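In: Turn this into a structure:
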Amino acid sequence: MLPEVIPVLPGGPWEPVGERLRRRGVVVVAGPVAEWARPGTRPGRHVLARTVGAVLGIDPEAVGLGRSPGGRPYVRAPAAPDISLSHTRHVVVAALSTYGRIGVDVEGRARKLYGGPIVDAMTTRRERTALLPLSPAAGNACLVRLWTLKEAYAKALGVGTRLPFTAFGFHGLRGGGGRSRPALHGADGTPAEPAEQERWELSVPDDCVPGHVVSWAVRGTRPGDSGLSP
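Out: As a prediction, the model looks like this:
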């Protein structure tokens, strides 16, 4: 069985990536920055071009990538998948979707968030309440997962960090040791309307990239409902 995030190197193999996208409508890949670095091209752009080229069956050098006015990357081709990109110093992650807007984020699992001033700037009251019974280690693990999911959600919306992370939240998000099923809520902790909730696929799988947490969010779960455009 393929992992939730498929490890990729420039030399392939690429068949599993195309198969995952055809079967699920979403594929997320990750690779070491050192393996994807090459003169004149950023590792992230290299991964995106190679991945998009593989799923579209075209030369990666012919893949045109652009950015919308809001900063979202997109593929300059008709009927191309929606794309998102994230990286740390060591890992680059790319995500493709054929049925909706996608956002992806990756952070180092050891990033320290718990107990710092950033907690109030990135959480709702409901999220902070959920942290209270947790140990510092479990609380930090939960915050790293929460941060990546909020980044991914904001990227899928196309607003990035322009949307305050206190304006929305997620509940049902564990700090590790099991697959989370997060649900969306507003700034006051009120759950999102069922119709809006159903439009989102929110994923924070455990241990999919060694030493890192990867999250992705897709909005537009019904076939033909993506409305994709740059």
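In: CA atoms for contacts and neighbours, from now on please.
Out: Fine.
In: any idea which helix or strand comes after the helix or strand where residue 146 lies?
Out: According to DSSP states H and E, residue 146 maps onto helix 136-157. For helix 136-157, the following helix or strand on the C-terminal side (DSSP H and E) is strand 168-171.
In: distance of the spatially most central residue of the chain from residue 39?
Out: For the chain, the residue sitting closest to the mean C-alpha position, by Cα atoms, centre = their mean, is residue 104 at 1.6 Å. Distance, residue 104 to residue 39, by Cα to Cα, to the nearest Å: 25 Å.
In: Could you also give me the structure for this next sequence, so I can compare it with the first?
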Amino acid sequence: MTGVETTGLETATAKPFGEPIRITGRDGPWQPVTGSIRAYGTALVYARLDDWRPDRAPGPRLRRLLGRDWARYLDLTHPDVRIRFAASRILLKYAVATLQGVGPEDVELGYLEKGRPFIRGNDSVSVSISHTDGLLLVGLTTQGLIGVDAEPADRELYGQGLARHLCTEDELRQVEALPEDRRNAELIRIWTLKEAYTKAIGTGLQSPFASFSVSGPGSSDGSGGSGGSGGCQGLRGGPDGTWSSHTFTEDPEYVLSVAILDSGFGVARDTEASTMLDPTLVDALMDALGEEEPDLGGDADW
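Out: Model prediction:
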């Protein structure tokens, strides 16, 4: 992973981010996820879709892994969308399970009114999901709120005339001032940062991207230098706190962006489910659920 690039969302007090952690299969590696949370309060986890195919699990196993998302999974009719939906949710569940000290099938996702996911029964960890083509990305933080976004680095945006829909006037001038061969990359950077920020606050594409800036007065010139401390400017109604962000370039086939809101309450150190729930209740639930039914057919690795 190369090319850590700060942006105008970052402030002088922003906490550092660890490098994104690549997961190559069910066995992880998962230990770095816990290490990143302990070191930074944030962990970014990604996987190539070719390496991570829980949709190939036997039906009973897949249903347990998806939990309440099972019905939504069945409703999806496009095969590629269905695969990415299952793979991204289960990747997130495995990562959260590592922090909670439980099995991935014990992690339940919920969704707020506008679609932002959360972990049921554990408010110490905020999560976000993104997937694009062959890449899955999830973010976890104990600092406050998190949003992540991933896009192919070669996606054509500038030539499609999208800049005026994605950028403020100042950002558009900054893009146009760059050499022509760097404008598309800068536009992808801005787009993924705005996606990450609006995912964190739970508005997504409902926020007009041209109405607020993520670049600030010290926006990166594309050379990998540090961004300014102007913060996210112009978007009203967002939560208070200290925003920080990074953009990572992977391989360099993908652009990964993350935005974090530090709510000011410190980093939650205890993320295990056993400390979030009544032990008596946990024991009763385990007894009621009993042993898992055997997996018949499908990929034995799952």
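In: So which residues of the first structure form strands?
Out: With strands called from DSSP state E, the first structure shows them at 6-7, 26-32, 65-67, 73-75, 82-87, 91-97, 101-108, 168-171, 183-186, 200-203, 212-219.
In: and those as CSV, adding distance to residue 43 of the first structure?
Out: Converted to CSV, these look like this (distance: least, Cα to Cα, whole Å):
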stretch, distance to residue 43 of the first structure
strand 6-7, 14
strand 26-32, 9
strand 65-67, 14
strand 73-75, 14
strand 82-87, 9
strand 91-97, 7
strand 101-108, 15
strand 168-171, 31
strand 183-186, 32
strand 200-203, 24
strand 212-219, 17
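In: quick one, which of those is nearest to residue 159 of the first structure?
Out: Among those, the nearest to residue 159 of the first structure by Cα to Cα is strand 101-108 (10.6 Å).
In: with the second structure superposed, average distance for the closest one?
Out: For strand 101-108 of the first structure, the mean deviation from the second structure after alignment is 0.4 Å (mean Cα distance after the TM-score superposition for the first structure).
In: Read off where that strand ends up in the second structure.
Out: Aligned by TM-score structural alignment, strand 101-108 of the first structure corresponds to residues 145-152 of the second structure.
In: Please apply the same query to stretch 50-63 of the first structure.
Out: Under TM-score structural alignment, the match for stretch 50-63 of the first structure is residues 94-107.
In: now do stretch 131-148 of the first structure
Out: Using TM-score structural alignment, stretch 131-148 of the first structure lines up with residues 175-192 of the second structure.
In: Now do the buried residues in the matching stretch.
Out: Neighbour counts using 16 or more other Cα atoms under 10 Å place 175, 182, 183, 184, 185, 186, 187, 188, 189, 190, 191, 192 of stretch 175-192 of the second structure among the buried residues.
In: ditto for stretch 88-101 of the first structure
Out: Using 16+ other Cα under 10 Å as the test for burial, stretch 88-101 of the first structure gives 91, 92, 93, 94, 95, 96, 97, 98, 99, 100, 101.
In: what do you get for stretch 81-93 of the second structure?
Out: For stretch 81-93 of the second structure, the neighbour count (16+ other Cα under 10 Å) marks 82, 83, 84, 85, 86, 87, 88, 89, 90, 91, 92, 93 as buried.
In: which of the residues you listed sit farthest apart?
Out: Among those, the pair separated by the greatest distance (Cα to Cα) is 82 and 93, at 16.7 Å.
In: on that earlier part again, now render the buried residues of stretch 88-101 of the first structure as TSV, adding distance to residue 183 of the first structure.
Out: Output for those, formatted as TSV (distance: Cα to Cα, whole Å):
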residue	distance to residue 183 of the first structure
91	27
92	26
93	23
94	23
95	21
96	22
97	20
98	22
99	20
100	18
101	18
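In: looking at it, residue 141 of the second structure is touching residue 128, isn't it?
Out: No: applying Cα atoms under 8 Å, one finds residue 141 of the second structure not in contact with residue 128, separated by 9.2 Å.
In: show me what contacts the nearest residue to residue 109 of the second structure once chain neighbours are set aside?
Out: Using Cα to Cα, 6 or more residues apart in numbering and skipping the chain neighbours, the partner closest in space to residue 109 of the second structure is residue 119 (4.9 Å). Residues near residue 119 of the second structure by Cα atoms under 8 Å, 6 or more residues apart in numbering: 107, 108, 109, 110, 125, 126, 127.
In: What does residue 119 of the second structure correspond to in the first structure?
Out: Applying TM-score structural alignment, one finds that residue 119 of the second structure aligns to residue 75 in the first structure.
In: What distance do you get for residue 228 of the second structure to residue 215 of the second structure?
Out: Taking Cα to Cα, one finds residue 228 of the second structure at 8 Å from residue 215 of the second structure.
In: So between the two, which is more surrounded?
Out: Just comparing residue 228 of the second structure and residue 215: by other Cα atoms under 10 Å the higher neighbour count belongs to residue 215, 29 against 20.
In: Hmm, the more buried one is touching residue 230, no?
Out: Yes: at 7.5 Å, residue 215 of the second structure and residue 230 qualify as touching, with contact defined as Cα under 8 Å.
In: hang on, the earlier thing: JSON lines please, covering the buried residues of stretch 175-192 of the second structure and showing distance to residue 49 of the second structure.
Out: Converted to JSON lines, those look like this (distance: Cα to Cα, whole Å):
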{"residue": "175", "distance to residue 49 of the second structure": "32"}
{"residue": "182", "distance to residue 49 of the second structure": "28"}
{"residue": "183", "distance to residue 49 of the second structure": "28"}
{"residue": "184", "distance to residue 49 of the second structure": "25"}
{"residue": "185", "distance to residue 49 of the second structure": "23"}
{"residue": "186", "distance to residue 49 of the second structure": "26"}
{"residue": "187", "distance to residue 49 of the second structure": "25"}
{"residue": "188", "distance to residue 49 of the second structure": "21"}
{"residue": "189", "distance to residue 49 of the second structure": "22"}
{"residue": "190", "distance to residue 49 of the second structure": "25"}
{"residue": "191", "distance to residue 49 of the second structure": "23"}
{"residue": "192", "distance to residue 49 of the second structure": "20"}
